[in-house]
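K.L.:
sequence unknown, structure follows:
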């Protein structure tokens, strides 16, 4: 298993529990993965993919220079330019409908899969099912936001208008006006993303799973089977290979002829002491594209959708914007305050890639989960274990095959099918 994020770790553990001998190859990059730095939110409500006519139409007003969370690194245009062209082609009504059906099939069992995983780790408390809150600071955005959410497909999540009691609790922690809000139920959060990663590693090791620090730099086929080249020059010839390496998966799979147009969709967070933040579920300040989540005695403020290369340096303006948001909200973090940036692996249609490769007899992949890596990690692990074990997965994985991006395929016609 190639990868060090939560999807790869969940897959490695599920495979080991299925009786497979598993070597987890973890690159241990200096920057912690998106799995570590996310908002900890189990987002069952995000059924509608971000590749849609609505998302495309709203892109301009969400740009970073205009105060929004969306940004494109000009220096990295060679990386995101072709991806953006594919995104535009995928953002049709037919493409959005196809994506909603596909994501819905994965999200249907996402929360039960997390319950099963947390229980199997001996930590049912790892999953906190108190829902989350979305609020607006202006009456006009509150009216529009409530109308939008009521019309949206939110799958198995439920929503209702923000209760007076919860609104009062929130106003004790922020000084900005709360003009309106909604409460989501049947969503949740993990107690701490870093703790989840550590527990998955510990369970994997306790079951005899093998771990090795190293980076896969190339794949090749020999007599129809994949071999893996490590950065130290060693070739590995495993019985089967699972590529679950986030953004880096694209380069590896392109070696074998796959079209794998994954981009680094980078997010940022600040994290500090939470003494002045109430015991609240995750709170989304939708006017600011900002989410605040409490993890024990720490408070995390996360935001931004920045397209670029994974290796490009972080943009300090993003952390400055987060600090400004916190100041305007009247939210105080106690020091030390940590800064983080990490890259979500995102494909142009905002669907993950989960399948057995047709380019080699022993190659599988699971990556590209965009904002839903944490949400879908547990169910992806179960599906991959079934797939690689020769069983029929509980979800039809056809929509997640990378061949949807193969040259000559008409994405719009395929999505309409």
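P.N.:
Now that the structure is in, tell me what you want to look at. Keep in mind that what you see is a predicted model, and the values were worked out from it rather than measured.
K.L.:
only C-alpha atoms for contact and neighbour calcs from this point on.
P.N.:
Will do.
K.L.:
any chance you could map the strands in the stretch 151-300 of the chain?
P.N.:
In the stretch 151-300 of the chain, the strands defined using DSSP state E, counting those that start in this stretch lie at 158-161, 180-185, 188-190, 210-213, 216-222, 225-230, 235-236, 241-243, 263-273, 283-285, 290-295, 298-308.
K.L.:
what about the longest strand in this protein?
P.N.:
For the chain, the strand with the greatest residue count under DSSP state E is strand 334-346.
K.L.:
Check what contacts that strand and list those residues.
P.N.:
Identification of contacts with strand 334-346 by C-alpha atoms under 8 Å, 6 or more residues apart in numbering yields 31-34, 37, 246-247, 262-275, 310, 314, 319, 352, 367-371.
K.L.:
And the residues you listed, which of them are buried?
P.N.:
Among those, those buried by neighbour count (16 or more other C-alpha atoms under 10 Å) are 32-34, 37, 246-247, 262-274, 310, 314, 319, 352, 367-371.
K.L.:
Contacts only, for the residue sitting furthest away from the middle of the chain.
P.N.:
No residue in the chain has its C-alpha farther from the mean C-alpha position than residue 223, which lies at 35.1 Å (C-alpha atoms, centre = their mean). By C-alpha under 8 Å, 6+ apart, the contact set of residue 223 is empty.
K.L.:
then this one, side by side with the first:
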């Protein structure tokens, strides 16, 4: 039996571990997130299969001036972090060229098509099917102009297996009750989903992994190459897989790979569920760049794309603006708020890195899933398990090879 060491115990690392375990391997996960504060467990809980088109696009570039934090938008470029976001931004510009964008969408589409079926299989396998809610999600607008242009853009977009349609009368009445101001328009997506509770998901995945014989060790999971083979100090592993999210950059670059990844930091505030409807799917307030998700016992408002260093101190203004959005909209949410900030691991073409290292034959990697880590974790696990087995993966992995940045 092969022993496989995985660096990183977020949702991607756990899904990779469970898939390998199911294939008969002895798996050890090395993780230093004891409290479960990584982006895997603080995101919007949205299984975003509609996001087939990469964010590296000319449309994104054109929208930057209107989306800046200083102008009330969700996008922040902290001046002190210019050394991080300036080279990333230049690579993003290159990746946004039409041919690169089309290639990225073609690469993402089959991943996204398989994402929800992979989740359906996973929650059954770990004995927690109730954690996957398949009720779609809403996008709404309060301004007439924003509603017209927003709906037109979504109806023209490639949303893969997800479909867009106008919100019905009952939906509109329920949404209107959440806000003080009248709603100018809303659409509902079908074919998307959410996780009912991220803390419960983490518990269920870890429990299934340990019950299956897996081991979770606390540690940073340093990776070295010794005699041409990758090794994790303290772990006797035949193969090593890097799934360490934003920390993967340092691990891989010390081994000789070029990984132009940035910490794309997001913020959320949470409060007790109070009067937010328990059956309401996630709601995107597009004009404010905010998504509100009802979990089992809490309601969460999340936003912001802050390109910075992963270890920089959080910016309290982001939390304050989220709380102000809640107040200004007149939502049935009140404090005290619990505040969180986490780092999405983002590569400049907004495609993940999934593949086999050229530095050591026994080293594989799966990281850089940007906003889609939760969405793509189970299908990523399946693809990595195929590579470990020496089989042809179900999807072409060449577009996700980290050597594309060499």
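P.N.:
Done, it's in. If you're wondering where the values come from, they're calculated on a predicted model, not measured in any experiment.
K.L.:
follow-up on the earlier one: determine the angle, from 0 to 180 degrees, between the longest strand of the first structure and strand 263-273.
P.N.:
For strand 334-346 of the first structure against strand 263-273, the angle by axes from the mean of the first three to the mean of the last three C-alpha atoms, to 10 degrees is 160 degrees.
K.L.:
and the alignment partner in the second structure of residue 73 of the first structure, what does it touch?
P.N.:
Counting by TM-score structural alignment, residue 73 of the first structure lines up with residue 78 in the second structure. Residue 78 of the second structure sits next to 306, 307, 308 when contact means C-alpha under 8 Å, 6+ apart.
K.L.:
cool, residue 240 of the second structure as well?
P.N.:
4, 5, 6, 7, 230, 231, 232, 362, 363, 364 are the contacts of residue 240 of the second structure under C-alpha under 8 Å, 6+ apart.
K.L.:
As CSV, these with distance to residue 53 of the second structure and neighbour count would be great.
P.N.:
As requested, the contacts of residue 240 of the second structure are exported to CSV (distance: C-alpha to C-alpha, whole Å; neighbours: other C-alpha atoms under 10 Å):
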residue, distance to residue 53 of the second structure, neighbour count
4, 34, 23
5, 33, 26
6, 30, 28
7, 29, 29
230, 35, 23
231, 36, 24
232, 36, 22
362, 32, 20
363, 30, 22
364, 26, 23
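K.L.:
Can you redo these as TSV, where the extra columns are distance to residue 185 of the second structure?
P.N.:
Output for these, formatted as TSV (distance: C-alpha to C-alpha, whole Å):
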residue	distance to residue 185 of the second structure
4	50
5	49
6	46
7	45
230	54
231	55
232	53
362	52
363	49
364	46
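K.L.:
Out of those, name the ones that lie in strands.
P.N.:
Using DSSP E, the members of these that fall in strands are 4, 5, 6, 7, 230, 231, 363, 364.
K.L.:
Map the fourth one across to the first structure for me.
P.N.:
So the one you mean is residue 7 of the second structure. Per TM-score structural alignment, residue 7 of the second structure is aligned with residue 2.
K.L.:
the helices in the second structure, which residues?
P.N.:
11-22, 58-67, 82-95, 98-125, 144-156, 169-176, 198-211, 248-253, 316-329, 373-388 (DSSP state H).
K.L.:
nearest to residue 223 of the second structure, of those?
P.N.:
Nearest to residue 223 of the second structure among those is helix 248-253; the distance by C-alpha to C-alpha comes to 6.5 Å.
K.L.:
Contacts for that closest one, please.
P.N.:
222, 223, 242, 258, 259, 260, 261, 367.
K.L.:
and if we set it to 10 Å?
P.N.:
Residues outside helix 248-253 of the second structure that contact it (C-alpha atoms under 10 Å, 6 or more residues apart in numbering) are 7-8, 220-224, 242, 244, 254, 257-263, 345, 347, 357, 359, 365-368, 402.
K.L.:
Any quick PyMOL command for the buried ones out of those?
P.N.:
Selection command for PyMOL covering only the buried members of these, criterion 16+ other C-alpha under 10 Å:
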select buried, resi 7+8+220+221+222+223+224+242+244+257+258+259+260+261+262+263+345+347+357+359+365+366+367+368+402
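K.L.:
rewinding a little: now tabulate the ones in strands among the contacts of residue 240 of the second structure in CSV and tack on distance to residue 406 of the second structure.
P.N.:
Shown next, in CSV, are those (distance: C-alpha to C-alpha, whole Å):
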residue, distance to residue 406 of the second structure
4, 27
5, 25
6, 24
7, 23
230, 20
231, 23
363, 17
364, 17
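K.L.:
Can you tell me which of the residues you listed is nearest residue 142 of the second structure?
P.N.:
Nearest to residue 142 of the second structure, judged by C-alpha to C-alpha, of those is residue 7 at 44.3 Å.
K.L.:
thinking that closest one is in contact with residue 233, fair?
P.N.:
No: if you go by C-alpha atoms under 10 Å, residue 7 of the second structure and residue 233 don't touch, sitting 11.3 Å apart.
K.L.:
Can you check which residues contact both of these two?
P.N.:
Each of 221, 222, 223 lies in contact with both residue 7 of the second structure and residue 233 under the rule C-alpha under 10 Å, 6+ apart.
K.L.:
Which single one of those is nearest to residue 50 of the second structure?
P.N.:
For these, the nearest to residue 50 of the second structure is residue 221 (33.9 Å; C-alpha to C-alpha).
K.L.:
Show me what that closest one lines up with in the first structure.
P.N.:
Per TM-score structural alignment, residue 221 of the second structure is aligned with residue 216.
K.L.:
Let me know how buried residue 109 of the first structure is, in neighbour terms.
P.N.:
A count of neighbours around residue 109 of the first structure, defined by other C-alpha atoms under 10 Å, yields 19.
K.L.:
Alignment lookup: it to the second structure.
P.N.:
Under the alignment (TM-score structural alignment), residue 109 of the first structure maps onto residue 114 of the second structure.
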